[in-house]
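Student: no sequence on hand, only this structure:
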């Protein structure tokens, strides 16, 4: 059976880009008699807000979307992430990193303008560890890829060769959170039996890392369907940081959610929807 999911973070309100992705994932499952799941990725305790969870649920219902089973909250799945980290640690693939964002940015010259700097591996070679000092846990990417060997995944029916080395030694457990996005999403997709991941092209690069983690942890690999990003009349991607209107604002302003969903299904942004 086909199983898809929509997994927003309750760190703010959903916008039109979120709606587009949720609709595509929902419809992909429904067309084939499958299941559509809702997962709340709320392990970022400093930014996640309960009020945003309520708004997310109201927005999806307003769009005419329904999901199967209970809503899963990542904040209730911390033991599963800890178990995955323990397994990777036992494999000798994790190391403590004490670097700050500023230190990483100063040491890394390879990242394009506006992109997250690639970690230069400063702490990988440390011979002395201090468990009491604030730290995150990073994946030794070179060692991990050597163990995993060549990897591929299916994306819209095409075979993609995974190249996780380009991501550098990614964080799998942050200083302020028990697991990173990379680890939590990989563990949860497997646990929930997700067969098809429908998400935006902006997450394509992350899939290289997720495919590696699946191999290391012995987890199944879903089929991926990275869709184009929705843009406004100016051609700019619809995102919160670009001023995309919140679905809640449209809903509270009297817009018709079902009509909006119909327009988004064909990749069209209704006139005036980006002006709120």
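Tutor: On my side now, so go ahead. Because the structure is a prediction, the values reported are computed rather than measured.
Student: contacts, neighbours, all on C-alpha from now
Tutor: Fine.
Student: please work out which residues outside the one helix or strand residue 36 maps to touch it.
Tutor: Counting by DSSP states H and E, the element that carries residue 36 is strand 35-40. Strand 35-40 is contacted by residues 1-10, 25-26, 29-30, 53, 66-74 when judged by Cα atoms under 8 Å, 6 or more residues apart in numbering.
Student: just the buried ones from those?
Tutor: 2-10, 25-26, 29-30, 53, 66-67, 72-74 (16 or more other Cα atoms under 10 Å).
Student: and whichever helix or strand comes after the strand holding residue 36, what other elements does it pack with?
Tutor: Going down the chain from strand 35-40, the next helix or strand is helix 50-62, by DSSP H and E. Applying 3 or more Cα pairs under 8 Å, 6 or more residues apart in numbering; DSSP states H and E, one finds that helix 50-62 contacts helix 247-252.
Student: residue 161 reaches residue 153, doesn't it?
Tutor: Yes: between residue 161 and residue 153 there is a contact at 6.7 Å, judged by Cα atoms under 8 Å.
Student: the more surrounded of those two?
Tutor: Each of residue 161 and residue 153 has its neighbours counted (other Cα atoms under 10 Å); residue 153 has more, 18 against 13.
Student: excluding its backbone neighbours, what's nearest that one?
Tutor: Spatial nearest neighbour of residue 153, excluding adjacent residues (Cα to Cα, 6 or more residues apart in numbering): residue 160 at 5.3 Å.
Student: next, count neighbours for the one you found.
Tutor: Residue 160, neighbours per other Cα under 10 Å, totals 13.
Student: then this one, side by side with the first:
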């Protein structure tokens, strides 16, 4: 892919927090420094996890930090037909199968044992659709821009769910279809998603999609070592252009090892971003799995 197209793809399960800001900022700077597009995708395929108004809050937070996206916002909840078409292609190729098994049934196994690969065990029960990880590309190898050579056998990770028993789409299929249809050339995201990449690479090959470049960023963790997340009640980002917001942006640049001018923490958002886009260099990133938030 010669034209850079990046994206930020949050799940609207709540407002963004500092870890989200670091991920969004890293993907934004990488795209803008390359002169590329930066798209926004709202991954709202799980309505029970997405309270009303959360997506709009995320949009306001990004705008407050000067992270303006290109084109219309892309909502996964509107993409059912595209995901169904991709699933049907996988079924026709023998790479997806229905599965009635529950997590409780295979709780004594590290990964799903593939019991339904050759026929549904309990046809009268609700069924999910799983990927035949043993038949696709194996092993999966790619060069992460920060963590270097990566190699996984997806069959050792198990047959991931593509469509849930409740008929909701699962993350792996949706993200692959959307990245391909949006022409995403570079995926910049948190390290917690690195071990999802093997399944996504399998799906890209199976569906004839190009493989984007990957840059996985170190995870931001709290003082207790827990990943900053909505589940762990990480504080929400502000959505107004105040002094706290400007200092948060400066902290996020420090978390990305970009060594901003210490005096720039009080500078307006637009000024900080302009300088950060100019100076962005992912080679400064330390290849460590976790980055402690020292605020």
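Tutor: Happy to help now that I have it. Quick caveat: nothing in here was measured; it's all calculated off a predicted structure.
Student: superposing both, give me the TM-score.
Tutor: For this chain pair, the superposition-based TM-score is 0.85 by TM-score structural alignment, normalised by the length of structure 1; 258 aligned residues with a Cα RMSD of 2.5 Å.
Student: which position in structure 2 pairs with the residue nearest to residue 153 of structure 1?
Tutor: Using TM-score structural alignment, the partner of residue 160 of structure 1 in structure 2 is residue 150.
Student: which SS class is the residue nearest to residue 153 of structure 1?
Tutor: When classified by DSSP: H, G, I helix; E, B strand; the rest coil, residue 160 of structure 1 comes out as strand.
Student: who's in contact with it?
Tutor: 152, 153, 154.
Student: and residue 39 of structure 1, how many residues sit next to it?
Tutor: Residues near residue 39 of structure 1, counting by other Cα under 10 Å, number 20.
Student: what does it align to in structure 2?
Tutor: Alignment note (TM-score structural alignment): residue 39 of structure 1 maps to residue 41 of structure 2.
Student: separation between its match and residue 222 of structure 2?
Tutor: Separation of residue 41 of structure 2 from residue 222 of structure 2 (Cα to Cα, to the nearest Å) stands at 26 Å.
Student: now swap in residue 184 of structure 2 and tell me
Tutor: In this view, residue 184 of structure 2 and residue 222 of structure 2 are 31 Å apart by Cα to Cα.
Student: between the two, who's got more neighbours?
Tutor: Counted by other Cα under 10 Å, residue 184 of structure 2 and residue 222 do not tie: residue 184 has more neighbours, with 23 against 19.
Student: nearest residue to that one other than its sequence neighbours?
Tutor: residue 5 is the one closest to residue 184 of structure 2 (Cα to Cα, 6+ apart), at 4.9 Å.
Student: what secondary structure does the aligned partner of residue 95 of structure 1 in structure 2 sit in?
Tutor: In structure 2, the residue paired with residue 95 of structure 1 is residue 97, using TM-score structural alignment. State at residue 97 of structure 2, reduced to three classes by three-state DSSP: strand.
Student: wait, residue 97 of structure 2 touches residue 133, no?
Tutor: No: between residue 97 of structure 2 and residue 133 there is no contact under Cα under 8 Å: 10.9 Å.
Student: strands of the stretch 101-250 of structure 2, start to end?
Tutor: Under the criterion DSSP state E, counting those that start in this stretch, the stretch 101-250 of structure 2 contains strands at 128-131, 140-144, 148-152, 161-163, 186-190, 213-217, 219-221.
Student: mean deviation of the longest helix along structure 1 from structure 2?
Tutor: Criterion DSSP state H: the longest helix present in structure 1 is helix 16-31. Its matched residues in structure 2 lie on average 0.6 Å from helix 16-31 of structure 1 after superposition (mean Cα distance after the TM-score superposition for structure 1).
Student: what angle do that helix and strand 196-200 make?
Tutor: 160 degrees (axes from the mean of the first three to the mean of the last three Cα atoms, to 10 degrees).
Student: which position in structure 1 aligns with residue 119 of structure 2?
Tutor: So residue 119 of structure 2 corresponds to residue 126, using TM-score structural alignment.
Student: quick check: its match vs residue 96 of structure 1, distance?
Tutor: Plainly put, residue 126 of structure 1 is 9 Å away from residue 96 of structure 1 if you go by Cα to Cα.
Student: okay, those two: which has more neighbours?
Tutor: Neighbours were counted for residue 126 of structure 1 and for residue 96 using other Cα under 10 Å; residue 96 has more, 20 against 11.
Student: residue contacts, that one?
Tutor: By Cα under 8 Å, 6+ apart, the residues touching residue 96 of structure 1 are 123, 124, 129, 135, 136, 137, 138.
Student: gap between the residue nearest to residue 235 of structure 2 when sequence neighbours are not counted and residue 26 of structure 2?
Tutor: The shortest distance from residue 235 of structure 2 to any non-neighbouring residue, by Cα to Cα, 6+ apart, is to residue 17 (5.8 Å). Residue 17 of structure 2 sits 14 Å away from residue 26 of structure 2, going by Cα to Cα.
Student: more crowded one of these two?
Tutor: Legend: neighbour count by other Cα under 10 Å for residue 17 of structure 2 and residue 26, higher for residue 26 (25 against 19).
Student: which residue of structure 1 is paired with that one in the alignment?
Tutor: Checking TM-score structural alignment: residue 26 of structure 2 goes with residue 24.
Student: does that match touch residue 265 like I think?
Tutor: Yes: under the criterion of Cα under 8 Å, residue 24 of structure 1 makes contact with residue 265 at 7.2 Å.
Student: and the contacts of stretch 226-243 of structure 1?
Tutor: 15-17, 20-21, 155-156, 197-204, 244, 246, 267, 269, 274.
Student: still on that earlier bit, how near is the residue nearest to residue 184 of structure 2 to residue 188 of structure 2?
Tutor: Counting by Cα to Cα, the gap from residue 5 of structure 2 to residue 188 of structure 2 is 11 Å.
Student: again, but for residue 89 of structure 2
Tutor: 28 Å.
Student: so these two - more neighbours on which side?
Tutor: Remark: of residue 89 of structure 2 and residue 188, residue 188 carries more neighbours, 23 against 15, as counted by other Cα under 10 Å.
Student: show me what that one lines up with in structure 1.
Tutor: That one, residue 188 of structure 2, aligns with residue 198 by TM-score structural alignment.
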